[in-house]
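Peer 1: Just need the structure, nothing else, for what follows:
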Amino acid sequence: MSKPVKGSERSATGRAPVVVVAGGGTAGHIEPALALADAVRRLRPDAEVVALGTERGLETKLVPERGYRLELIPPVPMPRKPSAELLRLPLKVRDSVRRTRAVLDRVQADVVVGFGGYVALPAYLAARGRTPIVVHEANKSAGLANKVGARFAARVAVAVPGTPLPKAEVVGIPLRRSITTLDRQALRAEARKHFDLDPDAQTLLVFGGSQGAQSINTAVSGAAKELADAGVGVLHAHGPSKTLVVQEFPGPAYVPVPYLERMDLAYAAADAVVCRSGAMTVAEVSSVGLPAVFVPLPHGNGEQASNAQPAVDAGAALLVPDAELTAQKVAELVVPLVADPERVARMSSAAVGLGHREADEALARIVLEAARG
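Peer 2: Reported below is the predicted structural model:
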């Protein structure tokens, strides 16, 4: 049970602390920031938490839904290749930093917590030398923004050992309490009714991140007959900007949805999952004890494969490269897994102990200490 921080332990200004979190863009950046925000409010109910974001990110929806104040700043996306956009980058950075600094001054920020991405970089530069900075890196391979922020941060928190950032402290990834306290068995009946799934069939959960993944959509829907023949039901989040047409076969329901508003119920409804292996996804799937078939994003620096490896090594997950994921692969690898309750149980047990269930409050204490300093 969490213990509130004593009221006498206030910010350096002598008032209740104001914590600014910078984690916009994708759910992988936003959700840890919001999990931290929730933990800060549990430990210090009088604290104010303000989120930084941009008008085009998921934060415009997710942050207000969770009850937090959102301040919008200009994004600073980093071009992947030399281009005219790269030449304009210094001016964009300067403008974004200026406007971010105005936000920090207006809200009287006592600490800035960044989770990487194009919202974190201007936040770090705006806070440098003025407001204490705490960096959280979810991946073993740190992104550019966090590499910059870590150079002048008061504290640096990381999800896994071996992350090459200075002064790194391993805390894990902050997760929502609705995930870390989830009782899948107790919620199973309610969850399957919520999604109109077969109440008794082995069930596969499929998703490809907040925007969906076309390769996963095509491969799993292409194996709909094999899944139905094996008595496996499917809950498939295909992405709000994508469509999914699935041929119907006799057997448990195959339920396509654009987006999963209630991930806790989705996890509770499932016996196994096929998904990407972003750091946040791996942490949540492992926390709830779901056997997984991880399909790493084929772009970037290979961090998604690295994220999945501990679960694979523990026997809690399988890893399939994106280029190898086909309907035939799903039929040969995924269907036998989900249809085997004993194997599902063994893999679920193997997930126990992976991750850090108290990462949210561990990071919140680091942040509140930095605010006092």
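
Peer 1: Going by C-alpha atoms from here, please, whenever you check contacts or count neighbours.
Peer 2: Fine.

Peer 1: hang on, residue 278 packs against residue 304?
Peer 2: Yes - between residue 278 and residue 304 a contact is recorded at 5.4 Å, counting by CA atoms under 8 Å.

Peer 1: This structure: strands as residue ranges?
Peer 2: In the chain, the strands defined using DSSP state E lie at 18-22, 48-53, 69-72, 111-114, 133-137, 155-158, 168-170, 202-207, 232-237, 254-257, 272-275, 292-294, 317-319.

Peer 1: Serialize the ones you listed to a markdown table and add fields for distance to residue 370 and mean neighbour count.
Peer 2: As requested, these are arranged in a markdown table below (distance: least, CA to CA, whole Å; neighbours: other CA atoms under 10 Å):
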| stretch | distance to residue 370 | mean neighbour count |
| --- | --- | --- |
| strand 18-22 | 10 | 26 |
| strand 48-53 | 14 | 23 |
| strand 69-72 | 21 | 18 |
| strand 111-114 | 7 | 29 |
| strand 133-137 | 8 | 29 |
| strand 155-158 | 8 | 25 |
| strand 168-170 | 14 | 19 |
| strand 202-207 | 37 | 24 |
| strand 232-237 | 39 | 26 |
| strand 254-257 | 42 | 18 |
| strand 272-275 | 36 | 25 |
| strand 292-294 | 36 | 29 |
| strand 317-319 | 37 | 21 |
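
Peer 1: want to put them side by side, so please do this one too:
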Amino acid sequence: MTQPQPPLSVVIAGGGSAGHIEPALAFADAVRRLRPGAEVTALGTERGLDTRLIPARGYRLELIPPVPLPRRPSGDLLRLPGRVRTAIGRVREVLTEVDADVVVGFGGYVALPAYLGARGRVPIVVHEANARAGLANRVGSRFAALVATAVAGSGLPDERVVGMPLRRAITGLDRAALRARARAHFGLPPTGPVLLVFGGSQGARTLNTALAAALPGLLHAEVAVLHAHGRTGTSAAPAPGYVPLPYIERMDLAYAAADAVLGRCGMTTVAEVTAVGLPAVYVPLPHGNGEQALNAQPVVAAGGGTLVPDDELTGERVLAELLPLLADPRRLAAMGTAARACGHGDADERLARLVLEMIAR
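Peer 2: Model (predicted):
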């Protein structure tokens, strides 16, 4: 007779931006599929998107004090001991309350207190999304039981490349079957090319500015535009063929409606765009440690996208890159096929299985 499996308690730490939250929740979904009845608790803060995205997906959210981190080790870290101690104490309270079996972190300012609070108490798993690891994951990897990455070469020790965990709504998306419904959902024309423009959950000023300059030319060429400009970003006024939104809740439908993407290249964006097979013009953030350009480089090398530096993105460049592409169905299809070949559609379950095996050991 098969013995019932003991209750499983998993704590995830990936708060702040959608780029940290979404892979954490995709992993959590996979854990629940593989271990029905598993309890998943998310650590987050009142900053960012935690309080909106996490409860909406049906997961318990426990708030901890935010600890904003510099991108590199610096004197700023030495000025944060009080905040760090408070956050670590709150993490330890949560771990005890939920009787945690493992802490799985996805980087960002929630992850470091989670790693430090779990150290020596609960096994730690680190997932690094970017081609170059951030500070929190570099620290956490020093005492993690398992280090998983989206791509090779993160610089973390003993990395296991699993890909980027994504929602099944994305990895199982049938764009062709949903195209008509998706366009109707956003009020886009039922025929003709559609360009999807977004700069991550916070928007991107460079993309918004360049699109505003390019918009008359795009609309004149009968290219419709679905534009997520960010909650504090700006856009042109809505017009026939142009739909601006502060944030797109249904990214699956946005991808189904689109023929090409203009966007940043955080790893979640790159992973989703390749998983659904869309060609893209990627514009890396000009700040940080250069990881966004590295994220997109394999896709660009495979022919699934192009890379435009932030300071070179103008309205004229948008038109020069995208009008010829959107007018060429064969090129669109070829680039989409190349993009899809770069994706990792099963990363959510690969990571979940590795974590469950580690707990069993």
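
Peer 1: Redo the strands of structure 1 as CSV? Include distance to residue 327 of structure 1.
Peer 2: As requested, these are arranged in CSV below (distance: least, CA to CA, whole Å):
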stretch, distance to residue 327 of structure 1
strand 18-22, 39
strand 48-53, 38
strand 69-72, 42
strand 111-114, 39
strand 133-137, 35
strand 155-158, 36
strand 168-170, 39
strand 202-207, 14
strand 232-237, 14
strand 254-257, 15
strand 272-275, 13
strand 292-294, 14
strand 317-319, 16
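
Peer 1: between those strands, which one is nearest to residue 28 of structure 1?
Peer 2: Each of the strands of structure 1 was checked against residue 28 of structure 1 via CA to CA, and the shortest separation belongs to strand 133-137, namely 11.0 Å.

Peer 1: and for residue 278 and residue 304 of structure 1, which residues touch both?
Peer 2: Shared contacts of residue 278 of structure 1 and residue 304, defined by CA atoms under 8 Å, 6 or more residues apart in numbering, comprise residue 296.

Peer 1: Of the strands of structure 1, which is nearest residue 311 of structure 1?
Peer 2: The stretch from these with the least distance to residue 311 of structure 1 (CA to CA) is strand 317-319; that distance is 5.5 Å.

Peer 1: Tell me which other helices or strands the closest one touches.
Peer 2: Counting by 3 or more CA pairs under 8 Å, 6 or more residues apart in numbering; DSSP states H and E, the packing neighbours recorded for strand 317-319 of structure 1 are strand 292-294, helix 303-313.

Peer 1: so the longest one matches what in structure 2?
Peer 2: On the basis of TM-score structural alignment, helix 303-313 of structure 1 is assigned to residues 291-301 in structure 2.

Peer 1: Which helix in structure 1 has the most residues?
Peer 2: With DSSP state H setting the assignment, residue counts place helix 89-107 as the longest helix in structure 1.

Peer 1: In structure 2, what range does that one match?
Peer 2: Counting by TM-score structural alignment, helix 89-107 of structure 1 corresponds to 80-98 in structure 2.

Peer 1: Next, count neighbours for residue 300 of structure 2.
Peer 2: As a burial measure, the neighbour count of residue 300 of structure 2 was computed by other CA atoms under 10 Å and equals 22.

Peer 1: In structure 2, what stretch matches stretch 351-368 of structure 1?
Peer 2: Alignment note (TM-score structural alignment): stretch 351-368 of structure 1 is matched to residues 339-356 of structure 2.
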